[in-house]
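Trainee: below are the sequence and a predicted model; questions follow.
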Amino acid sequence: MLAFNKCYFDESWYSVSLDEGVLTLSDRKLSTYVNALAKAGFVIEQLIEQSDDEMMQSRDDNSDFAKKAKMLPLTFVIKARKL
């Protein structure tokens, strides 16, 4: 079971503390990326969603990260070309 702590549609900025500083991030919807490419005159040729098996195995199987990675893709790659 996977429980979300943030709405998928919430693209607001948030901060994460790191060893020596703070990282400011924003989660984006897949449609935000696709629409930005389309608006810029690109056509999408391929979309790949994937989780890295090696990355998942290098972490504790009981960690929240590993559990999420087994249920959702960690990354996506868009292959696009300019029209």
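Mentor: Perfect, I can see it now.

Trainee: from now on I want contacts and neighbour counts done on CA atoms only, so please keep to that.
Mentor: Fine.

Trainee: quick one: the helices in this structure?
Mentor: Counting by DSSP state H, the chain has these helices, from start to end: 30-39, 53-57, 64-71.

Trainee: ok, now which ones touch V77?
Mentor: Neighbouring residues of V77 by CA atoms under 8 Å, 6 or more residues apart in numbering: L47, I48, E49.

Trainee: contact partners for the nearest residue to the first one once chain neighbours are set aside?
Mentor: Setting aside the residues directly before and after it, L47 is nearest to I78 in space (CA to CA, 6 or more residues apart in numbering), at 4.7 Å. Taking CA under 8 Å, 6+ apart as the contact definition, I78 lies against I44, E45, Q46, L47, I48.

Trainee: and these as TSV, adding distance to L23 and neighbour count?
Mentor: Output for those, formatted as TSV (distance: CA to CA, whole Å; neighbours: other CA atoms under 10 Å):
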residue	distance to L23	neighbour count
I44	30	14
E45	32	9
Q46	30	9
L47	28	12
I48	27	10
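
Trainee: pasting the second one now:
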Amino acid sequence: MDGAGPRAAPRRLRRARRRGFRAGVELRLYGQHHPFAQLRGSMKGLRAVTEEMGALTVTGGASDPRATAAAALKDLEHAVAARRPGHLYI
């Protein structure tokens, strides 16, 4: 990528946005049957909408919120990197 650490992240996100990636965090109410409504305490949930697979929802694990956020951003970085021509990210 173009550098390491949190200071490089804004550049990567701007580049991802130009390539069509969108990300956001917001507070929202969900109905009682939605997977996010089942989260308790420090559990987390993530919803991603992709052209290839539609909507994906992942929930689980109670862990340190900072570690989870860092892992989610790293996963986003990997997804962005994988879309670059000729780039294989394993």
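Mentor: Ah, there it is. Please read these numbers as outputs of a predicted model, since none were measured by experiment.

Trainee: can you pull the TM-score for these?
Mentor: Once superposed, the chains reach a TM-score of 0.24 (TM-score structural alignment, normalised by the length of structure 1), with 34 aligned residues with a CA RMSD of 3.5 Å.

Trainee: out of the helices of structure 1, which gets nearest to K82 of structure 1?
Mentor: helix 30-39 (8.9 Å; CA to CA).

Trainee: that closest one packs against which elements?
Mentor: strand 42-50 (3 or more CA pairs under 8 Å, 6 or more residues apart in numbering; DSSP states H and E).

Trainee: quick one: the strand it packs on to helix 30-39, angle?
Mentor: Put simply, strand 42-50 of structure 1 runs at 150 degrees to helix 30-39, going by axes from the mean of the first three to the mean of the last three CA atoms, to 10 degrees.

Trainee: next, the buried residues of the helix or strand that contains R66 of structure 2.
Mentor: Secondary structure from DSSP states H and E places R66 of structure 2 in helix 65-82. Under the neighbour-count criterion of 16 or more other CA atoms under 10 Å, helix 65-82 of structure 2 has L76, E77, V80, A81 buried.

Trainee: biggest separation within those residues, which pair?
Mentor: Greatest spatial distance in the buried residues of helix 65-82 of structure 2: L76 and A81, 8.5 Å, computed using CA to CA.

Trainee: my guess is A80 of structure 1 contacts F42. True?
Mentor: Yes. A80 of structure 1 is within contact range of F42, at 6.0 Å (criterion: CA atoms under 8 Å).

Trainee: about what we covered before: how about the helices of structure 1, which one is nearest S15 of structure 1?
Mentor: Between S15 of structure 1 and those, the tightest spacing by CA to CA is seen for helix 64-71, at 18.0 Å.

Trainee: which strands and helices lie in contact with the closest one?
Mentor: Using 3+ CA pairs under 8 Å, 6+ apart as the contact criterion, the elements in contact with helix 64-71 of structure 1 are helix 53-57.
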